[in-house]
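Here you go, sequence then predicted model.
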Amino acid sequence: MSAPVLLLVDAGNTRIKWGLSRDGGWIATGSVDTADGAAFADAMSRLPEQPVRAVGCNVAGATAAAHVESALSARGLPIRWNASCERQAGVSSGYDRPGQLGADRWAAMIGAYSHVGGACLVVNAGTAITLDALDRGGRFLGGRIMPGIDTMLDALEQRTAGLRRSQGAYRAFPANTADAMMTGAIDAAAGAVLRAHEALRQAVQGEVPIVLSGGAADTIAEHLAGRVIRIEQLVLEGLRVIAEGQA
């Protein structure tokens, strides 16, 4: 008997990402602009196989949720929106109010812990960068949220009179404005990761990997030290673990 086909949906601030999975592997994946409900509906109409269950997380608000729900309703498929909680899939929350933790951060930690099976720093680098610490037993110790690289560059352009964003590159000693802006943003992101990593190393008194995902992951990875585990679509990986546990 073949394993069930699962649909996982990550409704983020700028993109809705989806993955069709069977038996721990991906059949198909894709993404569309969060605001483009028609594009998501079209993608869902073209799925190569009919899923038996859909699980998602949503940090993009009610409109994004409605787009997803409408598209899946056309396939006769309800979606279960997963929310953060005190304990799930081997991960427990140390957040002051567990239900207020972003559902995408929670799913990413579950995905990372299922892969590592121990302490790790979970970094998701997108519109925002989240840096979340798990101890050896899968307990979420706490985390950081900061602007993503593109968000930093956009803010500089919007809030200053003389800085205009253009295609810059990372340089040890930037000699033009575009390179200076890009280097500063990358250093801020990588520096935050390294500080959070060192704090976790001290907390668990040992070496821990950095689990890295998101659109800016490759850019940041070049400037990190220690063991870095690059996982594509970490939030979807976590949602898959959650969905498989609901079978």
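Arrived safely. Numbers count the residues shown, from 1 in each chain.

CA atoms for contacts and neighbours, from now on please.
OK.

could you say what helices and strands the helix ranked longest in the chain packs with?
In the chain, taking DSSP state H as the definition, the longest helix is helix 177-204. On a contact count with 3 or more CA pairs under 8 Å, 6 or more residues apart in numbering; DSSP states H and E, helix 177-204 meets strand 120-125, strand 128-134, helix 149-159, helix 217-221.

so where does residue 110 fall, helix or strand?
Assigned by DSSP states H and E, residue 110 belongs to helix 103-116.

Contacts for that helix next, please.
Helix 103-116 has contacts (CA atoms under 8 Å, 6 or more residues apart in numbering) with 10, 12, 57-59, 82-84, 88-91, 119-120, 122, 124, 130, 132, 134, 138, 211, 234-239, 241-242.

Ok, stretch 229-245 next?
Residues outside stretch 229-245 that contact it (CA under 8 Å, 6+ apart): 6, 8-10, 17-19, 21, 24, 53-57, 88-89, 104-105, 107-112, 114, 124, 209-214, 217.

repeat that for 7 Å
For stretch 229-245, contacts defined as CA atoms under 7 Å, 6 or more residues apart in numbering pick out 8-10, 19, 55-56, 89, 104, 107-108, 110-111, 209-214.

Strands - which of the contacts of helix 103-116 land there?
Judged by DSSP state E, the contacts of helix 103-116 include 10, 57-58, 88, 91, 120, 122, 124, 130, 132, 134, 211 as members of strands.

From residue 18, how far out is the closest residue to residue 70 other than its chain neighbours?
Computed as CA to CA, 6 or more residues apart in numbering, the closest residue to residue 70 that is not its neighbour in sequence is residue 41, at 7.8 Å. Residue 41 sits at a distance of 12 Å from residue 18 (criterion: CA to CA, to the nearest Å).

Who has more neighbours out of those two?
Comparing residue 41 with residue 18 by neighbour count (other CA atoms under 10 Å), the higher total belongs to residue 18, at 23 against 20.

how close does the more buried one sit to residue 65?
13 Å.

And residue 42, by the same measure?
With the distance defined as CA to CA, residue 42 ends up 16 Å from residue 65.

Those two - which one has more neighbours?
Between residue 42 and residue 65, residue 65 has the larger neighbour count (other CA under 10 Å), namely 19 against 11.

mind listing what the more buried one touches?
Contact analysis of residue 65 by CA under 7 Å, 6+ apart lists residue 58.

next, the one to line up against it:
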Amino acid sequence: MIVCLDSGNTRIKWGVHDGTAWRAQGAVAQADIAQLAGLPGEWPRPDKVMLANVAGPDVACRIAERLAPWQPCLQEVRSSAWAGGVKNLYRFPERLGVDRWCALVGARALHAGAALVVMAGTATTIDTLAADGSFAGGDILPGIGLMRRSLAQGTAALPLATGRYEPLPRCTEDAIVSGILEAQAGAVERVFARLAGPDRICLISGGHAGEIAECLSIPFRLVPNLPLEGLRQLAVD
């Protein structure tokens, strides 16, 4: 049994895999990290516990404290030049965000051809994975929530919009939400246009994945918790 944890800026996602399928998955907010302490009691004897953390060393320490019974098999994953069928062509491979790295490895395990790997969370990352498994590079832009807040905080009259997507918005809140989603989807589609391969696809994951996916005009697949798929693959690689 493998336990995987993806510690992001806002939430910690976790999953338990029995070698065939996911037995359970869940998430807790970073503010509720103490809730992780119940996992070792529910799943007492994992073979491996894999952690990807981008929330800083203090959070990594707090996670380790809550998961103390698992300490002997807890492994914090780092980005590397090669793993899981993916060749990391980042200028400094070790500096690639480990969440992006795990998402790329997960994407490779799910799709053998060229893929655009999109993580739509606090930030939106758009990474290019070639058909031969090479990670060629990628973009980072503010996520949907950050874009909404930046408009509300940086202007005198615009609200923290709670509108909806409309092709031709006719009120300010819809105009803000629609503009943000058009910007996110447009960035994804521009990068996808540069991706070569007859079976190319966009694999999109993260809390805002569904909102962006509704605006896409390219082949896509929604994948819940893609970094967990990568962590699982790294555990058996």
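Now that the structure is in, tell me what you want to look at. Small disclaimer: the values here were computed from a predicted structure and weren't measured.

quick one on the thing from earlier: so what corresponds to the residue nearest to residue 70 of structure 1 in structure 2?
Using TM-score structural alignment, the partner of residue 41 of structure 1 in structure 2 is residue 37.

now swap in residue 114 of structure 1 and tell me
Counting by TM-score structural alignment, the partner of residue 114 of structure 1 is residue 109.

go on, residue 239 of structure 1?
Mapped onto structure 2 by TM-score structural alignment, residue 239 of structure 1 lines up with residue 231.

And for its match, the neighbour number?
Neighbour count for residue 231 of structure 2, taken as other CA under 10 Å: 29.

Okay, it and residue 107 of structure 2: tell me how far apart.
For residue 231 of structure 2, the distance to residue 107 of structure 2 equals 11 Å [CA to CA].

And for residue 215 of structure 2?
Taking CA to CA, one finds residue 215 of structure 2 at 21 Å from residue 107 of structure 2.

okay, now the match of residue 114 of structure 1: neighbour count?
16.

can you check residue 12 of structure 2 too?
Residues lying near residue 12 of structure 2 (other CA under 10 Å) number 23.

so it sits right up against residue 28, yeah?
Yes - contact status for residue 12 of structure 2 versus residue 28: in contact at 5.4 Å, counting by CA atoms under 7 Å.

Now stretch 180-194 of structure 1 on structure 2. Mean distance?
Stretch 180-194 of structure 1: mean distance to aligned residues in structure 2 after superposition is 0.5 Å, counting by mean CA distance after the TM-score superposition for structure 1.

Give the aligned range of that stretch in structure 2.
Counting by TM-score structural alignment, stretch 180-194 of structure 1 lines up with residues 175-189 of structure 2.

before we move on, what about stretch 7-23 of structure 1?
Per TM-score structural alignment, the counterpart of stretch 7-23 of structure 1 in structure 2 is residues 3-19.

and that stretch, how far apart are its ends?
With CA to CA as the measure, stretch 3-19 of structure 2 spans 11 Å from end to end.

buried ones in that stretch?
Applying a neighbour-count criterion of 16 or more other CA atoms under 10 Å, one finds 3-9, 11-17 buried in stretch 3-19 of structure 2.

Return the distance of it from the chain's centre.
Centroid separation between stretch 3-19 of structure 2 and its chain, computed with CA atoms, centre = their mean, to the nearest Å, is 11 Å.

matching residues in structure 1 for stretch 133-145 of structure 2?
Mapped onto structure 1 using TM-score structural alignment, stretch 133-145 of structure 2 spans residues 138-150.

go on, stretch 206-222 of structure 2?
Stretch 206-222 of structure 2 maps onto residues 214-230 of structure 1, going by TM-score structural alignment.

Quick check: end-to-end length of that stretch?
Stretch 214-230 of structure 1 stretches 9 Å from its first residue to its last (CA to CA).

Please identify the buried residues of that stretch?
Neighbour-count burial for stretch 214-230 of structure 1, counted by 16+ other CA under 10 Å, picks out 214, 216-217, 220-221, 228-230.

Adding distance to residue 49 of structure 1 as columns, could you present those residues in JSON lines?
As requested, the buried residues of stretch 214-230 of structure 1 are exported to JSON lines (distance: CA to CA, whole Å):
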{"residue": "214", "distance to residue 49 of structure 1": "26"}
{"residue": "216", "distance to residue 49 of structure 1": "31"}
{"residue": "217", "distance to residue 49 of structure 1": "30"}
{"residue": "220", "distance to residue 49 of structure 1": "36"}
{"residue": "221", "distance to residue 49 of structure 1": "35"}
{"residue": "228", "distance to residue 49 of structure 1": "34"}
{"residue": "229", "distance to residue 49 of structure 1": "30"}
{"residue": "230", "distance to residue 49 of structure 1": "28"}
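
which non-adjacent residue is nearest residue 148 of structure 1?
The shortest distance from residue 148 of structure 1 to any residue other than its chain neighbours is 4.3 Å, reached at residue 128 (CA to CA, 6+ apart).

Residue 212 of structure 1 reaches residue 121, doesn't it?
No - Residue 212 of structure 1 is not in contact with residue 121 according to CA under 7 Å; the separation is 8.3 Å.

Which one of those two is surrounded by more residues?
The neighbour comparison of residue 212 of structure 1 against residue 121 (other CA under 10 Å) goes to residue 121, with 30 against 26.

and residue 27 of structure 1, helix, strand or coil?
The local conformation at residue 27 of structure 1, judged by DSSP: H, G, I helix; E, B strand; the rest coil, is strand.

what's residue 218 of structure 2 in contact with, if anything?
Counting by CA under 7 Å, 6+ apart, residue 218 of structure 2 touches residue 189.

did I read that right, it in a helix?
No - with three-state DSSP as the criterion, residue 218 of structure 2 is assigned coil and is not in a helix.
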